[in-house]
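S.K.: Provided below are the primary sequence and the corresponding predicted coordinates.
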Amino acid sequence: MLSTSEINGKWKEYRLSNKNGISVSVLDYGGIITKLMVPDKNGNLENVVLGFKDYQEYESNPFYFGAIIGRVAGRIQGASFSIEDKAYHLEANNNANHLHGGPKGFHQVIWNVYPFENEDAVGLTLTHTSADGDRGYPGNVDVSVTYTLNNHNQLILDYAASSDQTTPLTLTNHSYFNLSGNAKENITNHYVKMDSSKFAELDHTLIPTGKLIDVTGTPFDFRKYQKIGTGFNSSFEQNSLVGNGYDHYFIFDHASEHQVIVDEPHSGRIMKVKTNQPGMVMYTANNMAEGYVLLEGTTKKYQGVCFETQGLPASLHHPGFPSILLMPGKKYKKQTVFTLNIINE
């Protein structure tokens, strides 16, 4: 089922619902997921993502709640890069670095929206053209992001793009998940299992050094279920330098059907993540400023966790990481599937 409402006289919010009671609400502004309603083991329908109570807050959206991120998700060192010996300079918005596409990135544009509905699924295709020179990036880039909610409780995000010049591009969605429902608890007791044996080491400015660290014997080893809060009180340097938690890029081994599984035992909710991206930033809201009013409660440290499936911008400065360069004539085509299960006791 699909419904639409006007927001603040300038945006539209689309609500997609399946036959099992799950629904997702998406703005044309930033492609922002504002709500994701999922039943718990007792059938209680609750929101499992963080979102602002006052939608005007999305105009600045300092936490990038729920948004499409681009052209490049993550930090670009020194807000600059070179392609074929030509230097490109971007806007610095994270100390000396360029973060999440910069000011007025994809999270702050109004996308064209094309809804669709069939027997088993309902969805939206969002499109946007980023002109040559936009935020300092080369090339005219045509982007589409499709959100599909089906009756198998899968929220599917399909990303597609093309460019007329070689340009860096890696897109993601920046939803903060909290499977306890309505942010009743923080994420400390969420269990995470991840198909990853290496992560990118960060320096004190949160820029990858170019080195990969083996997860064995560290709080980054999620190859078996581990509480996400394990890293919050750890003395391991990589946890402490990001504010006592995680804000790191994990390289997927792609040895399992699902790259991430998240289990919140109290609610009975389990979320499985499957993607063809090479890795993911897991961010545990270590540096979330307090006091912003949400749909449920106010912002606090560790109130949500992002699973930012994407390429790694550090590939622009360090060899050995998968490239994020999109060549003219080539298609960018990525998919991430969030499967929402409920364990009934």
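M.R.: Nice, I can see it. Residues are numbered from 1 along each chain as shown.
S.K.: hey, let's count contacts and neighbours off CA atoms from now on
M.R.: Will do.
S.K.: quick one: neighbours of residue 213, just the number.
M.R.: 15 (other C-alpha atoms under 10 Å).
S.K.: surely it is in contact with residue 200?
M.R.: Yes. Using C-alpha atoms under 8 Å as the test, residue 213 is close enough to residue 200 to be in contact (6.2 Å).
S.K.: where do the contact lists of these two overlap?
M.R.: Common neighbours of residue 213 and residue 200, counting by C-alpha atoms under 8 Å, 6 or more residues apart in numbering, are absent.
S.K.: from the opening residue of stretch 18-36 to its closing one, how far?
M.R.: 12 Å (C-alpha to C-alpha, to the nearest Å).
S.K.: now do that stretch: everything it contacts.
M.R.: For stretch 18-36, contacts defined as C-alpha under 8 Å, 6+ apart pick out 1, 11-17, 37-39, 45-52, 65-68, 106-113, 121-122, 126, 149-151, 153, 175.
S.K.: again, only this time at 7 Å
M.R.: If you take C-alpha atoms under 7 Å, 6 or more residues apart in numbering as the criterion, stretch 18-36 is touched by 1, 11-17, 37-38, 47-49, 51, 66-68, 106-113, 149-151, 175.
S.K.: now swap in stretch 293-312 and tell me
M.R.: Outside stretch 293-312, the residues that reach it (C-alpha under 7 Å, 6+ apart) are 50-53, 170-178, 182-183, 186-187, 277-292, 324.
S.K.: which of those count as buried?
M.R.: Taking 16 or more other C-alpha atoms under 10 Å as the criterion, what is buried in the contacts of stretch 293-312 is 50-53, 170-178, 182-183, 186-187, 277-288, 324.
S.K.: try it against this one:
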Amino acid sequence: MPLHCESDHPGQYNDGTPFTRFRLRNSAGMEVDILDYGATLQALRVPDRASGKPIDLVLGFADPAQYLKGHPYFGALVGRFANRLCGARFELDGQTFQIVPNEGRNALHGGPKGLSFQRFEGALFEDSNRVGVTLTCRSSDGDMGFPGELTVTVHYSLDEDNRLAIDYEAQSSKPTVVSLTNHAYFNLHGHGDVRDHRLECAASHYLVLDDESIPTGTIAPVDDTPYDFRAPATPRAREQIECEQLWHAGGHDVALVLDRVARDQPLATLVEPESGRQLTVFTDQPSLQLYTGIGLDGTLSDHEGRPIKAFGGLALEAQQFPDAPNHAHFPSTRLEPGEYYRQHTCYRLTF
């Protein structure tokens, strides 16, 4: 089947209005499902090389209503500010903005009702070499404490080279800060422990974190740390290196500072040795958050009804530096009225 896109309504919101699910498909059998709730990447299926059976490579729920009950950002668009803000606050033009905290005293991923938990308006599109969906959401001035009415648009597109591209845009009515990402948890085996996946990442430095997982401001070399993936290695092997930061987190949850190369050059590659499936990451963002699903505890079940346990998925979140507004030497995340925030990330599958 050639490139194809369609939509359906697999359930209802609490107020009775229908969810909309958008499905993108290419001739190789790669299939992507995206929900209007949280602009969520609900599923990413590819055919198994041996059996031909579709294998879902991202964590998520079969029933869209499950996303309304709270979840660890499975496949969601994350914002208005990805990752953590220390003390759930930042200063802009001499004014302190207090964000609603949702991780102790800190704000994680934009607060408890960030973009991950908002409805988006979606529309399919197609052209000669790709199919996709454009989703838009308006976050009001003061939403979760952030200044400015922010209009966020995300374009998901799939092509015949098995590339899932995610392109983000945002505009604000007032000076504000923005950092968006997608929080897909990949498992290239389909289930099981991801720490035996092999990761290579062009990152010579990482952000040092305190015991609340907040950046201290230090950008440190990865040499002799668990965060050195410049040559292919498994997270399990890198965990054997003694490191207080890794011990505090319970595993890999770190911003890898990417070495700057052209946006069309791969910055990270993830391989599942048994199946040979490979995920290649391209982005124009300065960091890649590596998270090995430390907090997953088996209380939630995946598309097949299996418990999602710790280390059941691995996130590679392309984003600005966490807590950037509180560190003057980090890349700026400021967005002025009349300017566009733009971000491009692409995941290419080999199967």
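M.R.: Structure's in. What do you need? What you see is a predicted model; the values in this text were computed from it and never measured.
S.K.: just give the TM-score of the two.
M.R.: The TM-score (TM-score structural alignment, normalised by the length of structure 1) is 0.95; 339 aligned residues with a C-alpha RMSD of 1.3 Å.
S.K.: the contacts of stretch 18-36 of structure 1 in strands, which ones?
M.R.: Among these, the members falling in strands (DSSP state E) are 11-17, 37-38, 47, 68, 112-113, 149-150.
S.K.: what is the nearest of these to residue 93 of structure 1?
M.R.: Proximity of those to residue 93 of structure 1 (C-alpha to C-alpha) peaks at residue 68, which lies at 17.4 Å.
S.K.: and the aligned partner of that closest one in structure 2, how far from residue 329 of structure 2?
M.R.: Aligned by TM-score structural alignment, residue 68 of structure 1 pairs with residue 77 of structure 2. Look at residue 77 of structure 2 and residue 329 of structure 2: by C-alpha to C-alpha, they are 26 Å apart.
S.K.: and for residue 25 of structure 2?
M.R.: With C-alpha to C-alpha as the criterion, residue 25 of structure 2 and residue 329 of structure 2 are 42 Å apart.
S.K.: neighbour-wise, which of these two wins?
M.R.: Counted by other C-alpha under 10 Å, residue 25 of structure 2 and residue 329 do not tie: residue 25 has more neighbours, with 27 against 10.
S.K.: identify the residue of structure 1 aligned to the more buried one.
M.R.: Checking TM-score structural alignment: residue 25 of structure 2 goes with residue 17.
S.K.: all helices for the stretch 1-150 of structure 2, in order.
M.R.: Taking DSSP state H, counting those that start in this stretch, the stretch 1-150 of structure 2 contains no helices at all.
S.K.: residue in structure 1 matching residue 133 of structure 2?
M.R.: Residue 133 of structure 2 maps onto residue 124 in structure 1, with residues paired by TM-score structural alignment.
S.K.: what about its match, neighbour count?
M.R.: 24.
S.K.: same check, this time on the one 5 residues further on
M.R.: Using other C-alpha under 10 Å, residue 129 of structure 1 is surrounded by 17 other residues.
S.K.: now it: how far from residue 12 of structure 1?
M.R.: Applying C-alpha to C-alpha to residue 129 of structure 1 and residue 12 of structure 1 gives a distance of 19 Å.
S.K.: the aligned partner of residue 97 of structure 2 in structure 1 and residue 318 of structure 1, how far apart?
M.R.: Using TM-score structural alignment, the equivalent of residue 97 of structure 2 in structure 1 is residue 88. To residue 318 of structure 1, residue 88 of structure 1 is 16 Å away according to C-alpha to C-alpha.
S.K.: what of residue 228 of structure 1?
M.R.: 29 Å.
S.K.: ok, now residue 69 of structure 1?
M.R.: Residue 69 of structure 1 sits 22 Å away from residue 318 of structure 1, going by C-alpha to C-alpha.
S.K.: in the stretch 151-300 of structure 1, which spans are strands?
M.R.: 154-163, 167-168, 172-173, 176-177, 191-194, 196-202, 208-214, 226-227, 247-252, 260-264, 269-275, 279-283 (DSSP state E, counting those that start in this stretch).
S.K.: would you tell me which one of those strands is buried the most?
M.R.: strand 172-173 (a mean of 28; mean count of other C-alpha atoms under 10 Å).
S.K.: is it fair to say residue 348 of structure 2 lies in a strand?
M.R.: Yes. Residue assignment for residue 348 of structure 2, taken from DSSP: H, G, I helix; E, B strand; the rest coil, places it within a strand.
S.K.: please consider this matter closed, and thank you.
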